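Enquirer: fold the following and give me the result.
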Amino acid sequence: MANELQARVVRKLTWRILPFVMLLYFVSFLDRVNVGFAALTMNKDLGLSPTMFGLGGGIFFLGYFLFEVPSNLILNKVGARIWIARVMVTWGLVSAASAFVVGPNSFYTLRFLLGVAEAGFFPGIILYLSQWFPARQRAVAAAAFMAAAPLSTAIGSPISGAIMQMPALFGLKDWQWLFLIEAIPAVVLGFVVLKALTDSPEKATWLAADEKAWLVATLREERAGRESQAGHAAGALAALRDPRVWIMSMIYFGTSAGLYTLGLWAPLIIRQFGFSALGTGALNAIPSVLAVIGMVMWARHSDRTGERTWHVVLPCVAAGIGLAWAGFADTVLAVVLALILVNVGISAAKAPLWAMPSTFLSGAGAAAGIAMINSIGNLGGFVGPFAIGWLKSVTGGYAAGLYVVAASLAVSAMLALAIGRRGYRAAPAPQ
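Expert: Take a look at the predicted model:
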């Protein structure tokens, strides 16, 4: 009977929460990386060199870094419903304003402001999922949410490519229409969030009384178990001082460097083989489709076995190999195969990694710690794209920058092995 009740609750959580937060992240990620497609014509119009584009693409994460922890602490106070709605509306407006940049300085400014506007979204949703899903289902829930990133690339790339084929209308060029059209869903969904999200299980009118009682009791019992463990951090300051938070931030740094190298530079890497914008979008979608499948299957295996460390290490190694391969690949087939390896590796590492913080953080400590991991880790999203652009200006090719990002993933793998010695395991899911 208890197993039946648990299965019923998890099923309701899965269908009520995950599709919606996936949609939100889909739109979020699309607005972060559509600049990679805009660059196909925008860079020439604005006079952006590869170094300038890499700096502008990555400066998003400086704004993100500065406001991530404060944003997540506010979310923990006021609730996810109001704060996520605020985040989405403001980032949609800033993304739309990107259509009207006129040169490098305005490009840098809007990218920085987009990071400020979006700060708190990703760690806020990770925190939100930890407040709803029991530990045994947490990696799969996180994987489903984060699968929206490769899905956004898989579906968004052909759409972005098609928009980039548009003729000039009303005095606006193709890249300007790209920013405007793809910003609209964020603003609309911001208002939908106010109706669709429930702040906590205690307020879930869509759960039956016995379902709500079981879920609240289970989550409370898990929280009490964490709080009784040595090394547990419930306060914000304790979490920010915890060396495990800093190590996980550096692990995430490497995966973010790889993820946003793909998002911002993959279209330009593919385009150098002479494809149209539409053809570039179609080819860029292939690795992301496979990444979604690999990500969910890997997360299920991690939850089923309760093992986290090697489920982070092996994908990081695979992604690093893929980036190194892309550096010397000289045919479009080889590049696409290398990008498949990178996409699958980076995507697969994320869910097991994000299942770790909730094993030693709770309350304000979870809000601060998760935000810190994400904010510092996402600086990799600045360093990776900037390194690619700067080294391309210096060397004339993409190889050197890709090797640097591959090295950062090797460091992530080694750090994951080091932190794994502390025994990060979850209870295996029941068979």
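Enquirer: when you work out contacts or count neighbours from here on, use the C-alpha atoms and nothing else.
Expert: Fine.
Enquirer: would you mark the buried spots in stretch 173-184?
Expert: Buried positions in stretch 173-184, judged by neighbour count with 16 or more other CA atoms under 10 Å: 173-180, 182-184.
Enquirer: can you put those in CSV and add secondary structure?
Expert: CSV is the format used below for those (DSSP: H, G, I helix; E, B strand; the rest coil):
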residue, secondary structure
173, coil
174, helix
175, helix
176, helix
177, helix
178, helix
179, helix
180, helix
182, helix
183, helix
184, helix
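Enquirer: ok, and the closest non-adjacent residue to residue 216?
Expert: In this structure, residue 216 finds its nearest non-sequential neighbour in residue 201, 6.5 Å apart by CA to CA, 6 or more residues apart in numbering.
Enquirer: ok, that neighbour - contacts?
Expert: The neighbours of residue 201, taking CA atoms under 8 Å, 6 or more residues apart in numbering as the test, are 131-132, 212, 215-216.
Enquirer: please look at residue 194 and residue 87 and confirm they touch.
Expert: No. Here residue 194 does not reach residue 87: they are 11.8 Å apart, not a contact under CA atoms under 8 Å.
Enquirer: what ranges do the strands span in the protein?
Expert: Assigned by DSSP state E, the strands in the chain number zero.
Enquirer: what's near enough to touch residue 259?
Expert: Contacts for residue 259 were tallied using CA under 8 Å, 6+ apart; they are 343, 346, 381.
Enquirer: to compare against the first, here's the next sequence to fold:
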Amino acid sequence: MQIDAVVASAGSADREAGDRLYRKIAWRLIPFLMICYVGAYLDRVNVGFAKLQMLNDLQFSETIYGLGAGIFFIGYFLFEVPSNLMLQRVGARIWIARIMITWGIISACFAFVSTPLQFYILRFLLGAAEAGFYPGVILYLTYWIPSHRRSQMIALFMTAIPIAGIVGGPLSGWIMQYFDGHQALAGWKWLFLFEAIPSIVLGIATIFCLTDRPEKARWLSEQEKALVVSALDAQAQNSESTLTTMGEAFRNPRMLLMCMIYFCVIMGQYGLTFWMPTLVKSAGVTGVLQIGLFSAIPYTFAVVVMISAGRNSDRTRERRWHVIVPMLAGALGYMIVAAAGGNVTLALIGLSLAAAGVITPGPLFWALPSAFLAGTAAAAGIAAINAFAGLAGFVSPYLIGYLRDITGTSTIAMYTSAAVLVLGALAILKVPAKLVNR
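Expert: Now for the predicted structure:
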């Protein structure tokens, strides 16, 4: 009995030491990466707010807007895998800095768009520039954090998406309302110029703030470095179905399943992200600042749900249902939005449910492919899954814009987004629970 008590006490002490170590790592890496992703997401989706003025000024149709918004993901798709492989070669610090500075400069150039062709070209270049940031961060976190702690960390990082909505909505509305006509520039032009600045500044800061690997971290003791490295080595050795080469990853049927599931997640996500201001306006809210403030409500709800789900998934080591349930809730939210008509309260309830349902699965999903990908396969596989799913970012805004043009409403588009989420949720049941629940 005394021996058991000593062992239990030692085990508890080890867990507490591990908790302290990973809290230290999280506080050092996650807030900065999260701020960087807020900048990335603002530059990616601020076109949704610019649309409220831009389409009238440039005489663009909803289809032109949807196609331009989606072309971003063609560039993203083509450069995703090469970018992640380059990050593995040169290190996260330099490569993430390159990504952010490049996309900030391109984003500012949108202020000078005057034709659909210019709009399409810049959206493609923005996608090519940003390719590799998100999957690069996911890969980067695998260098620091073992899988059983990673869902919560990724969920914290990905709160940048709803935070970008919370901050970006009111900020974008304020810029467009109060700077419209200043120096003879429209409000949407000022929006692109102002919101490009943080990305460039953060890109420069990345060079000084990130550390490529635990072994190089001056802010960790030698003992702490050894604990992190040994935990990651033990995880790799204990994995039952690990693929370590690119060839093995791309020949594995599970990769196709992962691509299909994440495609559905992203399809649902960008159906909301690029059209939130339009959906809020359709519900009866007027004025760009008021639309921005109302748009922040669903994203605030999504932050709470995402963090809670990530913490609970790591605590219980259950992965599949923590992705399935939010996706089904998101589908319900889309259906409520479709039925809301001009009822602002009902529309906000539906949008809040949809926001939580499409944003929460993002970080939790990565526990599924991480269960069988390692080494070079992780770098290429994570990028490939994200790149293929990114094509949903092309399909979703273009399809919704087309459906709005031919029907005059968002109803059919919302039901389509709901159906895609249900399909993705059902596909997750094909993933063996014993593989990913760890």
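Enquirer: thinking again about what came up before, residue 194 and residue 87 of structure 1: who's more crowded?
Expert: Higher neighbour count among residue 194 of structure 1 and residue 87: residue 87, with 20 against 16, using other CA atoms under 10 Å.
Enquirer: quick one: what's aligned to the more buried one in structure 2?
Expert: In structure 2, the residue paired with residue 87 of structure 1 is residue 99, using TM-score structural alignment.
Enquirer: right, and residue 426 of structure 1 touches residue 138 too?
Expert: No. Contact criterion CA under 8 Å: residue 426 of structure 1 and residue 138 do not qualify, at 9.7 Å.
Enquirer: if I look at the two, which residues touch both of them?
Expert: Jointly contacting residue 426 of structure 1 and residue 138 under the rule CA under 8 Å, 6+ apart are residue 303.
Enquirer: name the residue in the two with the higher neighbour count.
Expert: residue 138 (26 against 21).
Enquirer: trace that one over to structure 2, please.
Expert: Residue 138 of structure 1 maps onto residue 150 in structure 2 when the alignment is built from TM-score structural alignment.
Enquirer: how about its match, what does it touch?
Expert: So residue 150 of structure 2 contacts 141-142, 314, 367 (CA under 8 Å, 6+ apart).
Enquirer: and these, which is closest to residue 159 of structure 2?
Expert: Nearest to residue 159 of structure 2 out of these is residue 141 (CA to CA; 15.4 Å).
Enquirer: ok, so of the contacts of residue 201 of structure 1, who is nearest residue 365 of structure 1?
Expert: residue 131 (13.1 Å).
Enquirer: surely the closest one touches residue 200?
Expert: Yes. Counting by CA under 8 Å, residue 131 of structure 1 does reach residue 200; the two are 7.1 Å apart.
Enquirer: which of those two has more neighbours?
Expert: Set residue 131 of structure 1 next to residue 200 and count neighbours by other CA under 10 Å: residue 131 wins out with 21 against 14.
Enquirer: and the more buried one, what is it in contact with?
Expert: 200-201, 219 are the contacts of residue 131 of structure 1 under CA under 8 Å, 6+ apart.
Enquirer: and the gap between it and residue 220 of structure 1?
Expert: According to CA to CA, to the nearest Å, residue 131 of structure 1 stands 10 Å off from residue 220 of structure 1.
Enquirer: how about residue 100 of structure 1, nearest residue that isn't a chain neighbour?
Expert: What sits nearest to residue 100 of structure 1 in space, not counting adjacent residues and going by CA to CA, 6+ apart, is residue 176, at 7.1 Å.
Enquirer: just give me the match in structure 2 for the one you found.
Expert: By TM-score structural alignment, residue 176 of structure 1 lines up with residue 189 in structure 2.
Enquirer: how about residue 225 of structure 1?
Expert: Aligned partner of residue 225 of structure 1 by TM-score structural alignment: residue 238.
Enquirer: likewise for residue 74 of structure 1?
Expert: Aligned partner of residue 74 of structure 1 by TM-score structural alignment: residue 86.
Enquirer: gap between its match and residue 36 of structure 2?
Expert: From residue 86 of structure 2 to residue 36 of structure 2 the distance is 19 Å (CA to CA).
Enquirer: give me the more crowded residue out of the two.
Expert: Legend: neighbour count by other CA under 10 Å for residue 86 of structure 2 and residue 36, higher for residue 36 (25 against 15).
Enquirer: surely that one touches residue 202?
Expert: Yes. Contact criterion CA under 8 Å: residue 36 of structure 2 and residue 202 qualify, at 6.4 Å.
Enquirer: re earlier: and the match of residue 225 of structure 1, what does it touch?
Expert: Neighbour list for residue 238 of structure 2: empty [criterion: CA under 8 Å, 6+ apart].
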